[in-house]
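Undergrad: next come a sequence and a model predicted from it.
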Amino acid sequence: MDPTARHLDGALPRRVEVLAGLSVAIDLGLGQPAEHMLRSAIIACRLADRLGLTRDQRATTYYTSLIMWIGCHADSQEYARWFGDDIAVRRDAYLVDWAGLPFLRFLLGNVARGEPLAQRLLTTAALFRDARGQLAALMHSHCLSAAALAHHLGLPPEVERAVTYTFERFDGSGLPQGCPGAAIPIEMRIAQLADTAEVHHRLFGVDAAVAMARRRSGGHFDPAVVEALLAAPGEVLADVPGSDVWTAAIAAAPDAEIRLDLAGLDLLVCAVGDFADLKCPFALGHSRGVAALAAGAGEQLGLDPSDVRSLRRAGYLHDIGRLGVSNQVWSKPGPLSASEWERVRMHPYLTDRVLSRINGLERERTYARAHHEHLDGSGYPLGIAGAALGSGERILAAAVAYQSALEPRPYRAALDAAGAARRLHERIATGQLDPECAEAVLATAGHRIPRAGREDVLTPREREVLGYVARGLSNRQIAEALVLSEKTVRNHVERTYAKIGATNRVGASLYALGHGLVTPPAGGAAA
């Protein structure tokens, strides 16, 4: 494998970059365009400065604004139960003040959205038997989830506390506790206005955002925070220079200079994977399982330790795009319609969009975005086939297939280990999965694989040498790269050629391409 194609451990992302990427995933579940939460954080910091908050309060305001809706994805199943399309109802809720008759009309118009009339009537009756109690339970669950996730991500206690007040209102009519006025942390009072004002400003302009803030002042919003906006709305809501929201938001972070070390990055991306799995109850632990299988298979196949680490991280991160698809689709017990299936096919692309913004995760992005691609081109989202899929992509696809088989789905029961192994063998037989990568996943999962007696199987060292050969390196260059003697490399090359039936470098290169032993560049065909 070409050392230049490996993940560079020295170029790890900053902590805020990973959390900013997470905020883009949160945007997906809110039905908002990418960088909504980042723009909200910038607006919140401007309001914090105008209100004279301390440096620590400003830092809490920043992260509270960035992840204030982190708990909503853990509630997606319940939202879908009451409102059908959980993403659509969250998107539309920004345009309604959650109080009085307008809010009741909003609820009536969105209960069991997209469901048959009979189901809508039943759900409406169940909700309105105790609408406030039902919603309070939902909001209470959200607040607990948000605090737990903030803690899991390593955010300060002040942020954990603030996000538990997301649904409270200044006038005390909010949920779940009905906390009034100053009982709501100032950081959340700022974040609430920044979040809603960003949407109204983006959709309708400064005047509309100002009018919305005035209408809700003293009700939803703290009048003092509203006044800070009204004093200079053009400045508070102004677009960042060059429209580079990502860079501006990263620069505004209180810890923008902190770069993660290897252990810190692994812990953070694991937490992000846990967060993604909470979208669907049946997927709890899915990302951790995939990460362990993929990393173990990579080790079995002799991948470089850096690539094994990247595979593990890709396992944690591969399903973050799932947040952009409604639980109305994920939880459907029957066959999906064409439009529903198209939404499912988009989730690896959404994963790619989230990870594309985070410097230092290029290899992880390459693996993760291809986790549903197949060797025969029948996968999604792009139908990439054969030589375009490197060994990392093939390993991750096999790990996802095996782990998913062990988990229940609304349309089938979970398979036992033997059933999951049969499923992988069936997909090998149809040409979807790479046999060697799938066998490595099965071996990692504890299945006995009859490999020892096969003389045609390449050893990890032979695979590595073949990768270099395909890249055009001479025996001497390979020897220098692997710290071996040139004679040893020559022996490896001769044995490898004999096993794969190649007689020259061209034949060896074609074999390496066909078996994913030449990893495509990180910005390859799936971009």
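TA: Cool, the structure landed.
Undergrad: please make it C-alpha for all contacts and neighbour counts, starting now.
TA: Fine.
Undergrad: contact partners for the residue nearest to Phe170 when sequence neighbours are not counted?
TA: If you skip the residues right next to it in sequence, Phe170 has Gly181 as its closest partner in space, 4.6 Å away by C-alpha to C-alpha, 6 or more residues apart in numbering. By C-alpha atoms under 8 Å, 6 or more residues apart in numbering, the contact set of Gly181 is Arg169, Phe170, Asp171, Gly172, Asp222.
Undergrad: repeat that with 10 Å
TA: Listed by C-alpha atoms under 10 Å, 6 or more residues apart in numbering, the contact set of Gly181 reads Glu168, Arg169, Phe170, Asp171, Gly172, Arg189, Gly218, Gly219, His220, Phe221, Asp222, Pro223.
Undergrad: and here is the other one:
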Amino acid sequence: MDSELDSGVRLADILACLSLGIDLGFGQPMEHILRQCRISMRLCDALGVDDTTRTAAYYGALLVNVGCHTDAHEQVRWFGDDIAFKSTKYVESTGKLAEVNRMLGMLGAGGHPLHRLRVGLAFALGGHREVEAMITQHAQRAQSLAEELHLPAAVLQGLAAAYERWDGKGWPGILAGPDIPTAARLFQIAEFIEVAHRDGGVPAALSIARRGAGSQFDPAVVVCLCDHPDKIFDGLDEVGSWGATLDEDPVLNALTMAQLDDALAALARYVDLKTPFTLGHTEALTQLVIDAAGRLGFSATDRRLVHRAALTSGYGRLGISNKIWEKPGPLTVSEWERVRLAPQLGARMLRQSEALGAVAPLVGQLRERLDGSGYPAGLSAGSITAPARLLAAADSYQSMIEPRPYRDALTADEAATKLRDEVRAGRLESASVDAVLGAAGHRTRRRGANIGGLTNREIEVLELAARGLPNREIARRLTVTPKTVGNHIEHIYTKIGETSRAGAALFAMRNGLVDETSAACR
């Protein structure tokens, strides 16, 4: 079975892709987590840890913050901007009290004074317990994902203790000192010294480590770091972190096709948690494109490609604040520019991976439209691939039937009408929309397989020509040239053995290629 074939993709590869989005969600540049992972591995080498600890430190470093965006909705409610809130993590802290004081300073950030007063009062009356629980749950969610990915017990144990401190003043505050798994002690200090090293070089990294020794960090790890800074930091900026991190992977086994799809689906659920408005979006989108791709007769390669593009299509959302995603009113120009970046960010993450790089163009074209009105690049029909056209149509439909902060969810019929409007306006492809609507259970044109030897594009031309539309109008609707339409009609007539519009129209009706759906194109 294909599902049991070797995919050629390692788990570390897809976790590295996702980590780039988590970086942006913390207000950090891409590859922060990859550099953190490399530092963790170098600390493992310097300390001479066993293979089990090394594996736990590696995967713990890649996953430690994966749970931190899952309650971005609540972070915005308390602190105004989830990314701004998380970016304060790397401000040096002397304990939980200092962390709480910093939170107090951000309560209701960006709101008017009365709003900040109300949020502050709610925080004092019990909200602080919710926020404490929220931080504790970040580690639990990372552990839960690791379990779903079938990672070893040592990885799960390390992630469960990801926010504990050496002095016992961390979250949830039940472990201290040597009771904290060694892997957690390593990837935790690596996270903080990566930021310090990037901002201020080796002196800054050693300084923050020394100041945290015995309180936040394991003093023995700090001593090792300070005794061997060359082993930890040399060449860290000279070699790209992507390849260097994957080269350190302690588990080199590739996933089977089924395991890869299951892992991508698990990660997608975590991505969808970023806002309540997208819960279940990726799973539903994936089911739509799988069914619709079959209806369009896609090759096995293209079906696999669009399937994985659907599973990874939301990665770029991680880099945009929920302050924007959940805004109930119109976006400002600057907010809209951020939204327009989401597909591009997702494509950038995936493009890093040799294994998933083929998916990147589809994700990058998620919001492109045939008439050039889409974003981020304003591509037109000739530059948008067939799988990308299908993904765009499916994502549009699925988004319409989900609630958004500025509107209620549309009914299925309302969404179908709007999707067909997009076809008439020349923004979405007719064949893709028909396939999506058919997959969603709507009545659509009954397309046979290879009817009369016609391609999907020729069927589109036939439907419009049969209704008497001139070549120029057909060309406008399909975003092609009139000459191309003329060539298509000539080929159509040859293939179906007709020489007139009436004959072609009769052929179309006999083969179920026109109905009230296509009549709506008039």
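TA: Arrived safely. Here the structure is a predicted model, which is why all the values come from computation and not from measurement.
Undergrad: of the contacts of Gly181 of structure 1, which belong to helices?
TA: Using DSSP state H, the subset of these located in helices is Arg189, Pro223.
Undergrad: out of the contacts of Gly181 of structure 1, which one sits closest to Phe103 of structure 1?
TA: When these are compared for distance to Phe103 of structure 1, the smallest value, 12.5 Å, is given by His220; criterion: C-alpha to C-alpha.
Undergrad: what residue of structure 2 matches up with the closest one?
TA: His220 of structure 1 maps onto Gln216 in structure 2 when the alignment is built from TM-score structural alignment.
Undergrad: any idea how far its match is from Asp82 of structure 2?
TA: Look at Gln216 of structure 2 and Asp82 of structure 2: by C-alpha to C-alpha, to the nearest Å, they are 24 Å apart.
Undergrad: need the helices for the stretch 301-450 of structure 2, in chain order.
TA: With DSSP state H, counting those that start in this stretch as the definition, the stretch 301-450 of structure 2 shows helices at residue ranges 322-325, 333-351, 360-364, 386-400, 412-424, 430-439.
Undergrad: highest mean neighbour count out of the ones you listed?
TA: Per-residue neighbour counts averaged over each of these give the maximum for helix 360-364, namely a mean of 27 (mean count of other C-alpha atoms under 10 Å).
Undergrad: so stretch 140-151 of structure 2 matches what in structure 1?
TA: When structure 1 is aligned by TM-score structural alignment, the counterpart of stretch 140-151 of structure 2 is residues 144-155.
Undergrad: report the buried residues of the matching stretch.
TA: Across stretch 144-155 of structure 1, burial judged by 16 or more other C-alpha atoms under 10 Å covers Leu144, Ser145, Ala146, Ala147, Ala148, Leu149, Ala150, His151, His152, Leu153, Leu155.
Undergrad: ok so, going back, drop anything exposed from the contacts of Gly181 of structure 1.
TA: Counted by 16+ other C-alpha under 10 Å, those give Glu168, Arg169, Phe170, Asp171, Gly172, Arg189, Gly218, Gly219, His220, Phe221, Asp222, Pro223 as buried.
Undergrad: ok, those residues vs Arg353 of structure 1, which is closest?
TA: Within the buried ones among the contacts of Gly181 of structure 1, distances to Arg353 of structure 1 taken as C-alpha to C-alpha reach their minimum at Arg189, with 30.4 Å.
Undergrad: returning to that earlier point: out of the helices of the stretch 301-450 of structure 2, nearest to Ile189 of structure 2?
TA: Smallest distance to Ile189 of structure 2 across these (C-alpha to C-alpha): 25.2 Å, for helix 333-351.
Undergrad: how near is Gly84 of structure 1 to Val210 of structure 1?
TA: 32 Å.
Undergrad: out of these two, which sits in the busier spot?
TA: In this view Gly84 of structure 1 and Val210 are compared by other C-alpha atoms under 10 Å, and Gly84 has more residues nearby, 25 against 19.
Undergrad: on that earlier part again, looking at the buried ones among the contacts of Gly181 of structure 1, spot the one nearest Ala414 of structure 1.
TA: Using C-alpha to C-alpha as the measure, the one of the buried ones among the contacts of Gly181 of structure 1 that approaches Ala414 of structure 1 most closely is Glu168, at 39.8 Å.
Undergrad: which one is the closest one nearest to, not counting chain neighbours?
TA: With C-alpha to C-alpha, 6+ apart as the measure, Gly174 is the residue that lies nearest to Glu168 of structure 1, at 4.0 Å, once sequence neighbours are left out.
Undergrad: translate that neighbour into the numbering of structure 2.
TA: Taking TM-score structural alignment, the alignment pairs Gly174 of structure 1 with Gly170 from structure 2.
Undergrad: need the buried ones among the contacts of Gly181 of structure 1 in CSV (columns: distance to Phe128 of structure 1).
TA: Below are these laid out as CSV (distance: C-alpha to C-alpha, whole Å):
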residue, distance to Phe128 of structure 1
Glu168, 21
Arg169, 22
Phe170, 25
Asp171, 23
Gly172, 21
Arg189, 29
Gly218, 27
Gly219, 23
His220, 23
Phe221, 26
Asp222, 29
Pro223, 32
